[in-house]
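> Next comes the sequence, and after it the predicted model I'd like to discuss.
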Amino acid sequence: MKNVIGREIPDEVLKGKRIFKGQFAHTGEVAKVAPTIKHVNPGETKLVDSLEEAIKKTGLKDGMTISFHHHFREGDFVLNMVMDIIAKMGIKNLTVAASSLSNVHKELVKHIKSGVVTNITTSGLRGELAEAISNGLMENPVIVRSHGGRARAIEAGELKIDVAFLGASSCDDYGNASGIGGKANCGSLGYAKIDAEYANKVVIITDTLADFPNVPASIDQTFVDYVVKVDAIGDPSGIASGATRFTKNPKELLIAENAANLIIGSPYFKDGFSFQTGSGGSTLAVTRFIKNEMIKRGYVASFSLGGITKPMTEMLEEGLIKHIFDVQDFDLGAVESIAKNPTHHEISSSFYANPHNRGPIVNKLDVVVLSALEVDTDFNVNVITGSDGVARGASGGHCDTAATAKLTIIVTPLVRGRIPTVVDSVNTVITPGESVDAIVTEAGIAINPKRTDLVEVFKNSGLPLVTVEELRDKAKKIVGEADPIQYDDKVVALVEYRDGSIIDVIRKVK
């Protein structure tokens, strides 16, 4: 069966799932589910002596679903620690529902091979784990969800978490947990919040046991069943690993300048506008260019959003942004900011981007700047599979913000290495072309022809406007035609759009 963007979805993998019909096709009222809860009598303790004891107390057994968050990124110790203990306990056939998975989680490969883990749902796959899955390691396909899509699936009961194992930088003995105040601070616990609210059992794992009450708490005591103190939950230096990167690369700076000029010349750049930019080289540079123009014009942004970096928090402290809404911190500067700035707000992934609540904050975005591994002539974007077809990225909030912002800009070099990034058809669609307003490269800016209003605004602007087909042709002229990737028929991952419909699949590479 083909979906609305022409992607073939095998009938056998749908299993009752919807097929993608457009970015706002699936609407209507959906009932929220509720977790099971138990009362705690006065004097009862939630503090347990070991992770193994906590796991036993949760009643974890074969076939259940367990969840983790990724706020420690490449510095995370929690997932591997918990999985090793579960394996020793002989529990099998588990679903791992992580908000995202990184290189550090390669230990999951052995647990998949041994049958401890038989299903995975995540936003991202990287490193040895991703390569093994792309080469057919798992019998059941991974489910890839956006950050908003994951929150939606949890609230709707499509993803039912039996036990959430949540690392916290500090926690008291009654379960008031925070991403600050400890030895390994990660800042916002935005992705953990939804797990704590909807999991049947919640275990907080910390290396810093704080005095009661540990407030303000990211996760409060009313959601927590057990607290475990361990020696170390993570390495905070890994939070910024592979994320924040300042660039001096002339190509990336030209891309950023083109993107900034597009924003500045748009109807959306005005006093009180809102924006989200990423943490890569070009996107961080866009923030710097916009900042300079805001100072010249005396503009103050109403809010910025998303994964937060130090350049964003500096703008907050300089009075250039009124509010930051923070679902995840990408560097230690952002972690420090959330601890001290009252207008730096921690938010859950549902508040951030769940398309089926009464209004995620992405709905109020004016401008978003996003990166890409590939874009195609239909403006579809791939941010998860590389030029070899192997998973090496994450859905993240890409499609969530692209669908909702008034101006969605994709920044990408024309070629990366010897690989074209503007192609006829991307390997994997994460964000559909209908959500994308412009593609910005060092070789020019392609505005989506469907945005006739933007075409009219910029036709005499002096910006280097080109068609997306011209960008594709320039890329081909530089590096030639790329050899097509060879795939098997086996589906190794289902890519859900934010509304839960299937937008694409990832197949096993030959």
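That came in fine, so what should we check first?
> only C-alpha atoms for contact and neighbour calcs from this point on.
OK.
> which residues touch Ser67?
96-99, 161, 163-166, 195 (CA atoms under 8 Å, 6 or more residues apart in numbering).
> Looking at neighbours, which among the residues you listed is most surrounded?
Highest neighbour count within those, by other CA atoms under 10 Å: Asp195, with 33 neighbours.
> Just confirm that one is within a strand.
No - looking at Asp195 with DSSP: H, G, I helix; E, B strand; the rest coil, it is helix, so not inside a strand.
> which residues sit in contact with it?
67, 154, 161, 164.
> Spatially, which two of those residues are the most separated?
Across the contacts of Asp195, the longest distance by CA to CA is 12.0 Å; it joins Ile154 and Ala164.
> circling back to that earlier point, in a markdown table: the contacts of Ser67, plus secondary structure and distance to Met1.
Listed next are the contacts of Ser67 as a markdown table, based on DSSP: H, G, I helix; E, B strand; the rest coil; distance: CA to CA, whole Å:
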| residue | secondary structure | distance to Met1 |
| --- | --- | --- |
| Val96 | strand | 28 |
| Ala97 | strand | 27 |
| Ala98 | strand | 29 |
| Ser99 | coil | 29 |
| Ile161 | coil | 30 |
| Val163 | strand | 35 |
| Ala164 | strand | 36 |
| Phe165 | strand | 38 |
| Leu166 | strand | 39 |
| Asp195 | helix | 33 |
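> Make TSV out of the residues you listed and add distance to Glu456.
What follows is the contacts of Ser67, written out as TSV (distance: CA to CA, whole Å):
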residue	distance to Glu456
Val96	48
Ala97	45
Ala98	44
Ser99	41
Ile161	49
Val163	53
Ala164	50
Phe165	52
Leu166	50
Asp195	45
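> Alongside the first one, take a look at this:
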Amino acid sequence: MRKILLIWPFLQVSWQKIGGMCMSDKLIKNAGGRWVPETINGEKVFPFMGVGRYKPSGNKMAPKISSCADFSSDGNKQVSDLKEALQKAGLKDGMTISTHHHFRNGDLVANRVFDVAKQMGAKNLRWFPSASFPCHAHLIPYLEDGTISHIEGSMNGPLGKFCSEGKMSKIAVLRSHGGRYQAVQDGDVKIDIAVIAASCADAFGNANGISGESNSGLLGFALADSQYADKVIVVTDTLVPFPCVPWQIQGNYVDYTVLVDKVGIPEKIVSGTTQVTKSPDRLLIAEMTAKFCEVTGIIHDGFSFQAGAGGTSLSIGIFFGDIIRRKGIKARFARGGSNQYLVNLLEEGLVEYILDGQTFDLEGVRSMRENPNHVWTSPFTSYNYHGKGNFAGMVDVVILGATEVDVNFNANVVTHSDGYLMHGIGGWQNCLFSKTVILPLPLFRDRIPVVVDEVTTLCGPGELIDVIVTERGIAINPLKTDLIEKAKGSGLPIKTIHQLKEEAEHICGKPERPAPKDKIVAAIKWVDGTVIDVVRQVADE
């Protein structure tokens, strides 16, 4: 049984019935000031205790011991189809099925897995994806009929709406990319069957995402699944003779291989947001962010950075490139999500290495395949909080998005101000441990202020967020006195976070927020596995 090295002394308990049922009788006020349940779906959880305060002890989990005596000596693990693979894996009611999201909105395998599960009559399955996308709206009927009980993973678009309206039979759980690896490693989630879609594999199970027809780039989000699941199925549309090289998934972890017509649509790994912004306001935000990084000395010879794949972040990366050229310096490495703009910096010699965790376009896939300085990483190396360090703290500056930020610099990335759960956490929480964290945000969206008194959903504590850049000014966290001093005399419009909030409300007014219902529909985990907040069912319109 896991032990906690530090017992948090400030638990407050409230007895509450939710929606007429004791979904979780005890609610505990955590260190972020949010009331969270003591149990989720019948399992004990721990409240967020503050950054770095929760330190479990004990050993990592492990899958069951396998024997070569149970596998063919010729290395052939291929079965006829996905149904046979699931039957041999022992699919039954109540199991946890995992998939990965490297194909993003072009994934074809997760939907097929649950089509087969439905045909087999399985019920009450927990789906544990590394992320979901609008293409997975196909699974809503299976959530309605009980084939799938709930999702533990990000929910974008239709699935988020379904959950927010209280239609999921159990409480959803959202984790960061690193938090997902942590949950599997620590035994918070036991995967019964992992299904890994790969663009290329051999019959033994060695697999990658950079060869074959349906390239997705990395398979790092499936690493924990391959290492810890009881049964592992690799599904591919390009089966090659042994060995499949390079292998991102090792066949020694794999039980069965399946050949199908197509595993994914590569063109759809390109998100609708992975385009450089053309908005004058967003371009101004990008330019101000880059200038801030230059005048404060964040951009220097050998610095490192991570920028997301949103339109504003991509523009910031382009401005970074301009500054690097002008100064005649190089960045030591850039953390990816890779895309064509980051690849251009690598190939021009302005960045020495890309340390890539996810591929956002086909140029990223090409570079990963061809360039030895385009390095594969995984949530274990990059983000896992229960490891012996990770890459996040070595990054000089990270550029992140958010749906809301409040006057205490707390930020929200999963819900909108109307309470709807529409986005995943991704690596966002993990990146907060970088040396400087900057959120470039519009001051308002659709005439709704982004800077608020208190965020709707707490995803990241304000002590880890350093700078907010808007088109109308830049707010620096008062804790970052060094940045405040360096920004003096820069000519940049430095303001307080309260000034930005007041300016937004002067323009837009202060909209009333709809009061959510009592029923908890989702829990937000912090990077260490504790519960930082919950999402409640949205109010009826």
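Everything's here; your move. All values derive from a computational prediction rather than experimental measurement.
> Quick TM-score on the pair, please.
TM-score of the superposed chains, computed with TM-score structural alignment, normalised by the length of the first structure, equals 0.97; 508 aligned residues with a CA RMSD of 1.3 Å.
> Save the contacts of Asp195 of the first structure as CSV, and put in distance to Gly182 of the first structure too.
Supplementary listing: the contacts of Asp195 of the first structure in CSV, determined by distance: CA to CA, whole Å:
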residue, distance to Gly182 of the first structure
Ser67, 22
Ile154, 29
Ile161, 27
Ala164, 21
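> now, among the contacts of Ser67 of the first structure, which is nearest to Ala132 of the first structure?
Taking CA to CA as the measure, Ala132 of the first structure lies nearest Val96 of the contacts of Ser67 of the first structure, at 16.1 Å.
> mind checking how far the closest one is from Leu159 of the first structure?
For Val96 of the first structure, the distance to Leu159 of the first structure equals 11 Å [CA to CA, to the nearest Å].
> And for Lys508 of the first structure?
Separation of Lys508 of the first structure from Leu159 of the first structure (CA to CA): 25 Å.
> Show me the strands in the stretch 51-200 of the second structure, by range?
56-57, 78-79, 96-99, 125-129, 148-151, 172-174, 193-198, 200-201 (DSSP state E, counting those that start in this stretch).
> what's near enough to touch the most centrally placed residue in the second structure?
Compute the mean C-alpha point of the second structure, and by CA atoms, centre = their mean the closest residue is Gly426, 1.3 Å away. Residues near Gly426 of the second structure by CA under 8 Å, 6+ apart: 131, 154, 175-177.
> 10 Å instead?
130-131, 153-154, 174-180, 413-414 (CA atoms under 10 Å, 6 or more residues apart in numbering).
> Please apply the same query to Phe360 of the second structure.
Taking CA under 10 Å, 6+ apart, one finds 102-104, 216-217, 266-271, 274, 308-309, 336-340 in contact with Phe360 of the second structure.
> Could you find the counterpart of it in the first structure?
Counting by TM-score structural alignment, Phe360 of the second structure lines up with Phe330 in the first structure.
> What of Leu174 of the second structure?
In the first structure, the residue paired with Leu174 of the second structure is Val144, using TM-score structural alignment.
> Over to Val407 of the second structure?
Per TM-score structural alignment, the equivalent position to Val407 of the second structure in the first structure is Thr377.
> How about the contacts made by its match?
422-426, 433, 446, 448, 467-472.
> run the last query once more with 8 Å
Contacts for Thr377 of the first structure (CA under 8 Å, 6+ apart) come out as 422-425, 468-469, 472.
> Among those residues, name the ones in strands.
422-423 (DSSP state E).
> Just the closest of the contacts of Thr377 of the first structure to Ser274 of the first structure, please.
Distance to Ser274 of the first structure across these (CA to CA) is lowest for Val468, with 27.0 Å.
> just checking, what residue in the second structure corresponds to that closest one?
Aligned partner of Val468 of the first structure by TM-score structural alignment: Ile497.
> Which strand or helix spans the nearest residue to that match once chain neighbours are set aside?
Nearest non-adjacent residue to Ile497 of the second structure, counting by CA to CA, 6 or more residues apart in numbering: Ala475, 5.2 Å away. Using DSSP states H and E, the element containing Ala475 of the second structure is strand 473-476.
> mean deviation of that strand from the first structure?
Its aligned residues in the first structure lie a mean 0.3 Å from strand 473-476 of the second structure after superposition (mean CA distance after the TM-score superposition for the first structure).
> against the first structure, where does that strand fall?
Going by TM-score structural alignment: strand 473-476 of the second structure matches residues 444-447.
> hmm, who's touching the matching stretch?
Contacts for stretch 444-447 of the first structure (CA under 8 Å, 6+ apart): 258, 437-440, 454-455, 463-468, 471.
> Repeat the analysis, applying 10 Å as the threshold.
For stretch 444-447 of the first structure, contacts defined as CA under 10 Å, 6+ apart pick out 254-255, 258-259, 262, 377, 379, 409-411, 414, 436-440, 454-455, 458, 463-471.
> Got a quick PyMOL command for the buried subset of these?
Only the buried entries of the contacts of stretch 444-447 of the first structure go into this PyMOL selection, using 16 or more other CA atoms under 10 Å:
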select buried, resi 254+255+258+259+262+377+379+409+410+411+414+436+437+438+439+440+454+458+465+467+468+469+470+471
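> Thanks again, I'm all set now.
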